[in-house]
Structure formats: structure tokens, C-alpha cells
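**Q** Next one to model:
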Amino acid sequence: MSVLLTYLLFILAGIAAGGSYSMLKFNKFAAGVLLAIAVLAAVGGVLRLM
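**A** Predicted structure coming up:
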């Protein structure tokens, strides 16, 4: 279960980073929120690996 959660965090980080890049043209605030979610998910995934 722990491995699945780690994978899901990294997948969420990737999707949020892609969505942030796509949203950058239209709404800078939403892009910033998605980028923050991506960073938090990536950090959470890295911490789960330790």
C-alpha cells in the first residue's frame, strides 16, 4: 500500500505540473496553485521514499 501511495504522489505531481504549464496562458493564479500542488506532491513522494 505504501508503494502505491508513493506512485500516486508522483503521478499527481506530473499531472499537476503539466496542467500548470497548460494553464499558464489563461490564468496565472490557477497555474500557480497547480504548481504548488505539484511541488507538494513531489516532496511528499520523495519523503515517502526515505
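**Q** When you work out contacts or count neighbours from here on, use the C-alpha atoms and nothing else.
**A** Fine.
**Q** what about the helices in the protein?
**A** Taking DSSP state H as the criterion, the chain carries its helices at 2-23, 28-49.
**Q** In CSV, list these along with mean neighbour count.
**A** Putting the helices of the chain into CSV (neighbours: other CA atoms under 10 Å) gives the following:
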stretch, mean neighbour count
helix 2-23, 16
helix 28-49, 16
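**Q** Here is the second sequence; please produce its structure so I can put it next to the first one:
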Amino acid sequence: MSTDVTVILLLALAGFLIGGAYSTWKTSRPLSIALAVCAVLAAAGAIAWGFF
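**A** Now for the predicted structure:
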């Protein structure tokens, strides 16, 4: 798998997780925060994978 595909997949995962965090904010805040943290990690991984 090329680097570009990996970066795009990680960014898509981050977007999916942000959407989940947004939709669960009113019902389950701890789950929403956990999803947001995972989204930040996925986005950071995509950025790091793209540069290094």
C-alpha cells in the first residue's frame, strides 16, 4: 500500500471518528471524548506518515 493511500485512509478514519464524537456528545460524553481522542491520534498519524 502506498503512502498516499495510507494517509487518505487515516484521514477518512479521523473524519469518521469525529462524526461519531459529534453525534454521541449529548448522549454519552465519555464515549464522545474517547472518539475525539482517537480521531486526533488518527489525524496525527496521517500527518506523521505523510511527512516521514
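**Q** Geometrically speaking, which residue is the centre of structure 2?
**A** Centroid check for structure 2 by CA atoms, centre = their mean gives A14 as the closest residue, at 2.0 Å.
**Q** list the contacts for the closest residue in space to it that isn't next to it in sequence?
**A** Ranked by CA to CA, 6 or more residues apart in numbering and with sequence neighbours excluded, the top spatial neighbour of A14 of structure 2 is A39, at 4.3 Å. With contacts defined as CA atoms under 8 Å, 6 or more residues apart in numbering, A39 of structure 2 is in contact with L13, A14, G15, F16, L17, I18.
**Q** right, and the last one touches L35 too?
**A** Yes: using CA atoms under 8 Å as the test, I18 of structure 2 is close enough to L35 to be in contact (6.8 Å).
**Q** hmm, back to that, roughly how far apart are the residue nearest to the centre of structure 2 and A21 of structure 2?
**A** 10 Å (CA to CA, to the nearest Å).
**Q** K25 of structure 1 versus the equivalent of A12 of structure 2 over in structure 1, what's the distance?
**A** The alignment partner of A12 of structure 2 in structure 1, by TM-score structural alignment, is I11. Here I11 of structure 1 is placed at a distance of 23 Å from K25 of structure 1 (CA to CA).
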